[in-house]
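Participant: Sequence and predicted structure, then a few things I'm wondering about:
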Amino acid sequence: MSLPSFYVNVPRHLVAVDCIIFGFEDGKLKLLIIKRKVDPMEGAWSLVGGFVQEKESTDHAATRVLQQTTGIQDIYMDQLQCYGETDRDTGARVISVAYYALIRISEHDRMLANAHGAHWLALHQIPELIFDHSRMLSDALARLRDKARFHPIGFELLPEKFSLPQLRNLYEEIYQRPLDKRNFRKKILAMDILEKLDEKDKSTSKKGANLYRFDKKKYAALTQHGFVFEI
């Protein structure tokens, strides 16, 4: 595409999107990362990302990258921030707009992810990442923790039916610290967004734990208006 005359002498830079993709599985908050297939740093661990195409917005580019890697069409995604340090990419001057996404690991296309060389790893297993991707991950975790205080994010990560211990475990993984069982139960039930089911999860004990699911209407209303969930 030719540039108009008034932009001819303006510097041009590459624009990329990088996606910090979180999932929750086996009681662990996990991150989807890939082994980079191109230079610079081919073979190193990287967040999932790509360059913004000529007729794409950054939102559309991030959605495309997420769908191509996971196979999921409707993904919870939010823009994190822009990273524009002049030396952040050793290959060229690249400005990256980062997004974090929350998905149910059980719903993603594992074969598609494998084809892209993608792997789910628990937070304590994350190796050194390329460029400033570790900083992006740290910033995304801070945003996720802040988000969890004001919005009920569990619906995006948990299966449709879950126990209160599973929900508490999710929040413990997000905040990376243990939570008081009774206090958590009291506060989460007081939010009145959970529907108790006539089913139990007996995977951890004979007695079993009651299963719940989110009341979608109340969940949507609370998501829209927000709340303060101090734990």
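Facilitator: Nice, thanks for sending it over.
Participant: CA atoms for contacts and neighbours, from now on please.
Facilitator: Noted.
Participant: longest strand of this structure?
Facilitator: strand 14-25 (DSSP state E).
Participant: Tell me, how many residues neighbour the nearest residue to H108 once chain neighbours are set aside?
Facilitator: In this structure, H108 finds its nearest non-sequential neighbour in T70, 5.1 Å apart by C-alpha to C-alpha, 6 or more residues apart in numbering. For T70, the neighbour count with other C-alpha atoms under 10 Å is 23.
Participant: ok, T70 touching I105?
Facilitator: No. Using C-alpha atoms under 8 Å, T70 is not in contact with I105; the gap is 9.0 Å.
Participant: Please enumerate the strands of this structure.
Facilitator: 14-25, 28-35, 45-51, 76-83, 94-102, 118-122, 162-163, 194-201, 209-214.
Participant: which helices and strands sit right next to the third one?
Facilitator: Read that as strand 45-51. strand 14-25, strand 28-35, helix 58-70 (3 or more C-alpha pairs under 8 Å, 6 or more residues apart in numbering; DSSP states H and E).
Participant: swap in the second one?
Facilitator: Counting by 3+ C-alpha pairs under 8 Å, 6+ apart, the packing neighbours recorded for strand 28-35 are strand 14-25, strand 45-51, strand 118-122, helix 164-175.
Participant: Same check on the first one?
Facilitator: In this structure, strand 14-25 makes packing contacts with strand 28-35, strand 45-51, helix 58-70, strand 94-102, helix 133-150, judged by 3+ C-alpha pairs under 8 Å, 6+ apart.
Participant: Tell me if I'm right that L32 and A118 touch.
Facilitator: Yes. Taking contacts as C-alpha under 8 Å, L32 lies within contact range of A118: 6.3 Å.
Participant: so what's in contact with these two at the same time?
Facilitator: Overlap of the contact sets of L32 and A118 (by C-alpha atoms under 8 Å, 6 or more residues apart in numbering) is empty.
Participant: this is the other structure I want to compare:
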Amino acid sequence: MDDWLKYSEEVEASWVTVDLAIFTLRDDQLMVLLIERGVEPFLGRPALPGGYVQKGETLRAGALRELWEEAGIDASRLHLEQLGAYGEPRRDPRGRVVTIAYLALGPDLPAPVGGTDAERAYWFPVSQLHKQSYELAFDHADILSDALEEVRRKLEYTAVATAFCGKSFTLTELRTVYEVVWGQHLDPSNFRRKVIKTAGFVQPTGEQRLPPTGRPAALYRRGEAWLLSPPLLRGGGQSA
């Protein structure tokens, strides 16, 4: 027993947190949700929303709670999935903290409202994150980089692009998701052909949207398939 107590005293206490990389499209730009930290460490620095998991709380419940407390966003509209665990020993100056990162996507999400230890919350263009003044706190730049690549990869093999759209959408709106996230132009005719050819990707609603000018556009909804076969590939191709 004495040996066990001695061992316990020598072991550094560990904590578990959750962090969220949340993406949406606003004005045809890929945006990520950031907070300005209102407490130390990294007071005033931008960061991903997140915080400590409470006793008796699941990881997912902690992520949903932190999103609501720090940004005032209801996660019921989001596609939410676990991205991975980050546990570099010096990632948090307060001590040994392991974080579970979540990836979240949603269609044109509302303006966030800062709360708890977030001085403010705001959407920021992913394309502008390279600026020196937006060096993220902790290891959040690594988490964000991994999350962005995961979204780009999933667009190839899954129907996750529809998470950026409303309940119904045009193929032009769906193509915009791919173009913005991948950062490349896609030929409209080829994209339409590939989407329609991919079984279960989208389903026509039978309705149309009348634009201010031009012809009415057919509306679609997400189909029953999650895995795309054949997948849509970033290089502009499509596997056989």
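Facilitator: Structure's in. What do you need? Every value quoted in this text rests on a predicted model; they were computed, and no experiment measured them.
Participant: re the thing from before, now the strands of structure 1 as a markdown table including distance to H225 of structure 1?
Facilitator: A markdown table is the format used below for those (distance: least, C-alpha to C-alpha, whole Å):
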| stretch | distance to H225 of structure 1 |
| --- | --- |
| strand 14-25 | 24 |
| strand 28-35 | 26 |
| strand 45-51 | 31 |
| strand 76-83 | 17 |
| strand 94-102 | 20 |
| strand 118-122 | 31 |
| strand 162-163 | 24 |
| strand 194-201 | 17 |
| strand 209-214 | 16 |
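Participant: Nearest to A220 of structure 1, out of the helices and strands packed on strand 45-51 of structure 1?
Facilitator: Taking C-alpha to C-alpha, strand 14-25 is the member of these nearest to A220 of structure 1, at 20.5 Å.
Participant: What are the buried residues along the closest one?
Facilitator: Residues 15-25 are the ones in strand 14-25 of structure 1 that count as buried (16 or more other C-alpha atoms under 10 Å).
Participant: Over to stretch 47-67 of structure 1?
Facilitator: Neighbour count says stretch 47-67 of structure 1 has 47-52, 58-59, 61-67 buried, by 16+ other C-alpha under 10 Å.
Participant: Over to stretch 40-49 of structure 2?
Facilitator: For stretch 40-49 of structure 2, burial by neighbour count (16+ other C-alpha under 10 Å) applies to 42, 44-49.
Participant: with the residues you listed in mind, which one is nearest to S8 of structure 2?
Facilitator: Proximity of the buried residues of stretch 40-49 of structure 2 to S8 of structure 2 (C-alpha to C-alpha) peaks at F42, which lies at 30.1 Å.
Participant: Would you confirm that that closest one contacts D139?
Facilitator: No. Contact criterion C-alpha under 8 Å: F42 of structure 2 and D139 do not qualify, at 11.6 Å.
Participant: Next up, the contacts around L66 of structure 1.
Facilitator: Contacts of L66 of structure 1 by C-alpha under 8 Å, 6+ apart are 19, 48, 72, 75.
Participant: re earlier: will you turn the buried residues of strand 14-25 of structure 1 into JSON lines that also has distance to E173 of structure 1?
Facilitator: As requested, these are exported to JSON lines (distance: C-alpha to C-alpha, whole Å):
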{"residue": "V15", "distance to E173 of structure 1": "32"}
{"residue": "A16", "distance to E173 of structure 1": "29"}
{"residue": "V17", "distance to E173 of structure 1": "26"}
{"residue": "D18", "distance to E173 of structure 1": "23"}
{"residue": "C19", "distance to E173 of structure 1": "20"}
{"residue": "I20", "distance to E173 of structure 1": "16"}
{"residue": "I21", "distance to E173 of structure 1": "15"}
{"residue": "F22", "distance to E173 of structure 1": "11"}
{"residue": "G23", "distance to E173 of structure 1": "11"}
{"residue": "F24", "distance to E173 of structure 1": "9"}
{"residue": "E25", "distance to E173 of structure 1": "11"}
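Participant: Return the member of those residues nearest to D180 of structure 1.
Facilitator: Of those, the one sitting nearest to D180 of structure 1 (C-alpha to C-alpha) turns out to be F24, at 20.4 Å.
Participant: what's the matching residue for that closest one over in structure 2?
Facilitator: In structure 2, F24 of structure 1 lines up with L25, judged by TM-score structural alignment.
Participant: how near is its match to L67 of structure 2?
Facilitator: Between L25 of structure 2 and L67 of structure 2 the distance is 18 Å, computed by C-alpha to C-alpha, to the nearest Å.
Participant: And A218 of structure 2, by the same measure?
Facilitator: From A218 of structure 2 to L67 of structure 2 the distance is 35 Å (C-alpha to C-alpha).
Participant: Could you measure from the counterpart of Y83 of structure 1 in structure 2 over to F42 of structure 2?
Facilitator: Residue pairing (TM-score structural alignment): Y83 of structure 1 is matched to Y86 of structure 2. Going from Y86 of structure 2 to F42 of structure 2 by C-alpha to C-alpha gives 18 Å.
Participant: burial measure for K37 of structure 1, as a count.
Facilitator: 14.
Participant: hmm, back to that, would you mind giving the helices and strands packed on strand 28-35 of structure 1 as CSV with distance to A220 of structure 1 added?
Facilitator: Output for these, formatted as CSV (distance: least, C-alpha to C-alpha, whole Å):
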stretch, distance to A220 of structure 1
strand 14-25, 20
strand 45-51, 29
strand 118-122, 28
helix 164-175, 18
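Participant: That'll do, ta.
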